[in-house]
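Chemist: Got a sequence here, can you model it:
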Amino acid sequence: MAGGTSRRWSRTVRGPLGVTAVVLLLAVLLLTVFAPMVWQTRADAVHPAEILQGPSGRHPAGTDLLGRDILARVLVATRLSVELALAATVLGVGAGLLLGAAPVVLGRRAGRWIGAVINVAVAFPSLLLALFFAVVFGVGAKGAVLAIGLATAPGFARLTQTMAATVAGRDYIAAARIAGVGRIRILLRHVLPNIAEPLVVAATLAAGSALLAFAGLSFLGLGVQAPAYDWGRLLGEGLAQIYIHPAGALAAAAAVILAAMAFSLTGEVVARAIGLRSAEDAVPAARTAATPPRPAAAAAEIAPLLAVENLRVTFPVRGGQISPVREVSVQLRPGEAVGIVGESGSGKSLTALAIAQLVAAPGRVDADRLEFLGADLRGRGAAAHRRLLGTSLAMVFQDPMTSLNPTHRVGHQLAEVVRRHQGADRRAGWARAVDRLRAVRIPAAERRARQLPHEFSGGMRQRAMIGMGLMAGPALIIADEPTTALDVTVQREVLRLLENIRTADSVGLLFISHDVTVVAQVCERVLVMYAGRIVEDLPSAALLGDARHPYTRALVAAVPGMATDRDRPLAVIPGRPPDPARLPSGCAFAPRCPLATDVCREQDPPPAAYDDGRRVACHHADLAPVAVAPQETTAGRDQS
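Modeler: Now for the predicted structure:
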């Protein structure tokens, strides 16, 4: 990895952009440090006999009204100009970071108010804001620093807010939350490293802009005051004689432009060379490490692992609220695999997030019963719930590339679980991470643990995500469409891995998918969701051939098989799923159901129990086999 970083630096710095940036920045920094030592006396020396002389060998940029050497004064002014610009940039960037990151730390409600303040401030031109604050804080260098810093902050805050909001929605942030990671740690470890590259470029551009802004304020007499001087003040002094002595003004202007270019180009080079990836040092893996004990569950064989009754998820909207998930009930025992299927938007993933306590405000989760390992998750013991869920519940998301933090090495991300919840030290956490990567059959696990997620293939990333879930010995794995983005070969490997984990350690599995054939193969029981509600709960053996709900049979028929007639159109479910904000009266599936009658359109059917343990919410469940043509259903079965 060190060799790769060195090569990136070498290639970037040797390019035209890199050479230009290095030369300019080095010149600015050398002048900032050494110019006052070398040219201060020459810059302050007054020569009445040499007033307003033009460029010459003795004075390359001429002299001013007191006969002082203009070039020497421009060189000496580098230190004050750069120091003030950097001070204003640090103030502006710091304030912008605090404002822009506020929604991540304080939550949406407070973040919404801060966002409104940012939006109002951004509406004003930064130069106008700088002039306003300069008047408020008064004339002088200190007031100018405050003015330019505060004028820079809104634009930087808007950028931070936008980038942070994009990253905050990623799956690895959700995983960090379920692991009990605090908001500030999430911000510092997961959000800021992933948005650092554009922020550094913006900060270096802000430094160049601050130089120009300071020159402008000093030029107007609002910045540096006599006897001190910076480039802006020298520019103002030279402007009065620009028609008879232009070199006096042009020297200071050239210094401002070149210094601003130095900072801007340097930021581009740094971002291009290293991408600001995490600089965490690799930790030598210990040879052996004790496997953390699994949480005790004294009544695991008696009480269900997960018990959910009448789960509801609501969101406020203008004029009321909507319920994308309603009346969901499920029980899952140790070692049992339960699948949830349905069309996109049916509420599958939201149900999983609600169980894992990952529905963020203003969403609200209610249930008559919501227990995991005997603990009531409806209570207010947030810290205890985070520890329980972080160690005993594993989430495997659909897209592993958004589930793993791209700026941290895979091993460090896995180790964070046991370090956070079980107090393991760094070495033990690393050893556990390597062991879990081996457990999910990732070759060369010790070497792979030191790599970044982009160095893994798609299947390896998904297995690494499963390995992360196994770090603390979970009792339940919630797999939210874990094979959707994988090819069939890798899909089979991932499914086999989940099955081995489930049977070896009696781990419960809640498997979410839109593929009914995969669910029928993996799970023992299947829940079919439509419009946020479970419409059928049946054994997986009956899913492909003996479903009783018309919607379930339509899902099965829509899956083509080897015996599907290619000369006929593929089977589809007519119509579209309903909008949660405008659910029809009666059965939500009635507008698309071939068996719908007046009673279906007027009354929402309650779940009815059958002797084989299934539950079906349909007024005409016994007539469902005629809802879909038999040959279409057979085509769906062939796929299995």
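Chemist: Could you use CA atoms for every contact and neighbour count after this?
Modeler: Will do.
Chemist: A strand includes residue 340, no?
Modeler: Yes: the assignment for residue 340 by DSSP: H, G, I helix; E, B strand; the rest coil puts it in a strand.
Chemist: Could you also give me the structure for this second sequence? I'd like to compare it with the first:
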Amino acid sequence: MPHHDHDSSLRHRLGRTLRTPIGVTALTACLLVALVAVLGPVLLGDRAAQIDTDAINQGSSAAHLLGTDQLGRDIAARVVVATRLTLRLTLLATAIGVGGGLLLGVVPAVAGRRLGRLITATVGVLVAFPGLLFLLFLATVFGVGTTGAVFAVGLAMVPPMARLVQNLTASVAGSDYVAAARILGVGRFRMVVRHLLPNIAEPSVLFATQAASGILVAFSGLSFLGLGVQSPQYDWGRLLNEQLNRIFVNPTAALAPGAAIILTGLMFGLAGEVLAQAGGRRAPRTKEPAPRQPPTAARETAADSDGGALVRARDLRVTFPGGRQAVRGISLDIGAGEAVGLVGESGSGKSLSALALADLVPHPGRVSAGTLRFNGDDLRADPRLGTELAMVFQDPTASLNPALRVGRQLAEVAEVHLGASRAQAAARAVDRLGAVRIAAPERRARQRPHEYSGGMRQRAVIAMGLMGKPKLIIADEPTTALDTAVQRQVLGLLAEAREESGAALLLISHDLAVVAQVCERILVMYAGLIVENLPVTELLDGAAHPYTRALVGAVPTMTSDPGKELATIPGRPPEPGETGAGCPFAPRCARARERCRADAPVLTELGPGRQVACWYPVEPAAATSHTAKATS
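Modeler: Alright, predicted model coming up:
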């Protein structure tokens, strides 16, 4: 949902993430390991190096918690002291691997075609080579010792890191906003720093921290084999080697270094998860301070200020990198129980407007609004809607997990949001499948999505939205790719769902006939703006905006002449960022004048329940004449 300016900073997102259970655990573990690494050699360095020939190879005791080694040195103290060197070498090798992987991963996306192909092919060959053999080969090349082991382990991490980054940047580099940045002449370094790396941060951080765990194990393995840290230095791998022969005599001494390796590896994984959440879209969001008045009173006050509207949005915008606005400051109200249609050509911003209300705008899109309220709650402070909002997407196949049974997917909604038991949720899922007219719901609930027809999948998605008690149903092109009979069934189900639950409906479509069957009011969008708001009863003969009139004229009727071509709208809709100072529809409008090309009109009142954004709206009489000509 919309982020405040301070919420967009990494510092605030990291702070919020650290207050979650996983954040507290990771922070505690990191601080504990850091303290051991910093203070261990200072406090226990002398004890770890002290040789006592009278206490050689002793077992655990009060004086020596883990016993002693073959020179009488305290093993527990040596494990603690070895923490600093082990971590330092692990982090150095990780820095080499991550740095080299990022470099080789992003270069193909910004370099020339030949160089990019050469680097990609080289990385592919290195990834295909067995990792363990590649590590041992590098260890042999760099020689025995700490320095050689650091470079060997670090460089062995470069190929898999580079392959991951290459795959991620390839998908990002094909995005429209990257293409726009190239056209604008953005330099390669800025392209990498501003557009590529931020959008691959989360998986890259996760991979790097998981690789750090692997590097810790690999480095300890080299030391265990005698190829890493050499005497008199020691790390956990070398300590493990020293005590392996006594594992049956003093197992705690041999297992202690291994336990340290495992626990520190888990710490790296937890730290990576926290950093990934803070750097990506999964960071938890803080709520605004609770109001002093009771929540019920607060809602009633907010609802009164909203004029009784269930949804109120003012100056709602969806912005993508490069300053491109796909939704350019729309304002809308949806009353409780009202059915509103949102229509327009593809690319007009209909779906993004609905996704902004549901906090589902895909990354890296950002949502902002002057006012954004749902049922009296400020969605800018807390965007979570729970089961109060149901979303029916255009493609039900993408909405349903193909690996799970349909009933299980529906039941999960009740378990997570309503606190129902597994049995109660399963019974509710069967009941909802029956409510949307799916025959034999008990049997169908045990089936997977591929066993459903297209219409049944769409009905199942509607049933998923009705698992709770929604106050608003957003249906985004719910009848696309369905035949006429199934379309009628789906629209009937939406009408029944409204009647049963009293929910409001926001129906998104480019099909005016579909919207006219279900909705009471229509919002017409063009180029990210609402250009007309009118009752559905006035759509055919009373539309005032030339764009709305053109949409109506392009719809065939029963009286249309079969030998005559349908009316079309010349030109194409503007892309985000292409709109100039004037009316965005002016280049395609036959009524456009000089004022239209110079100044953009705003949405103004045209009568009761009517608004239009046009300098020269079509008069009702002219609209009727225009419609007659378009449909004759």
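Chemist: Superposed, what's their TM-score?
Modeler: Once superposed, chain against chain, the TM-score is 0.56 (TM-score structural alignment, normalised by the length of structure 2); 392 aligned residues with a C-alpha RMSD of 3.7 Å.
Chemist: so what corresponds to residue 216 of structure 1 in structure 2?
Modeler: Under the alignment (TM-score structural alignment), residue 216 of structure 1 maps onto nothing in structure 2.
Chemist: quick one, what contacts the aligned partner of residue 582 of structure 2 in structure 1?
Modeler: Taking TM-score structural alignment, the alignment pairs residue 582 of structure 2 with residue 586 from structure 1. Applying C-alpha atoms under 8 Å, 6 or more residues apart in numbering, we find residue 586 of structure 1 in contact with 599, 600, 601, 602, 603, 604, 605.
Chemist: same thing but at 6 Å, please
Modeler: Going by C-alpha atoms under 6 Å, 6 or more residues apart in numbering, residue 586 of structure 1 touches 600, 601, 602, 603, 604.
Chemist: and it, helix, strand or coil?
Modeler: Applying three-state DSSP: residue 586 of structure 1 is coil.
Chemist: for the residue nearest the centre of structure 1, what are its contacts?
Modeler: Centroid-nearest residue in structure 1: residue 167, 2.0 Å away (criterion: C-alpha atoms, centre = their mean). Neighbouring residues of residue 167 of structure 1 by C-alpha under 6 Å, 6+ apart: there are none.
Chemist: Which of the helices or strands spans it?
Modeler: For residue 167 of structure 1, the host element (DSSP states H and E) is helix 141-168.
Chemist: Just the buried positions in that helix, please.
Modeler: Neighbour counts over helix 141-168 of structure 1 (16 or more other C-alpha atoms under 10 Å) mark 141-161, 163-165, 167-168 as buried.
Chemist: Likewise for stretch 171-179 of structure 2?
Modeler: 172, 173, 177, 178.
Chemist: and of those, the nearest to residue 541 of structure 2?
Modeler: Lowest distance from residue 541 of structure 2 to the buried residues of stretch 171-179 of structure 2 (C-alpha to C-alpha) belongs to residue 177, with 40.1 Å.
Chemist: For the closest one, give me its contacts.
Modeler: If you count contacts by C-alpha under 6 Å, 6+ apart, residue 177 of structure 2 has none.
Chemist: so the strand or helix carrying it matches what in structure 1?
Modeler: In this structure, residue 177 of structure 2 sits in helix 176-183 according to DSSP H and E. Against structure 1, there is no aligned range for helix 176-183 of structure 2 (TM-score structural alignment).
Chemist: helix or strand right after the top helix by length along structure 2?
Modeler: The longest helix of structure 2 (DSSP state H) is helix 75-110. The helix or strand immediately downstream of helix 75-110 of structure 2 is helix 113-128, counting by DSSP H and E.
Chemist: one step back: how much space separates the residue nearest to the centre of structure 1 from residue 421 of structure 1?
Modeler: According to C-alpha to C-alpha, to the nearest Å, residue 167 of structure 1 stands 24 Å off from residue 421 of structure 1.
Chemist: Check the alignment and tell me where residue 342 of structure 1 lands in structure 2.
Modeler: Under the alignment (TM-score structural alignment), residue 342 of structure 1 pairs with residue 344 of structure 2.
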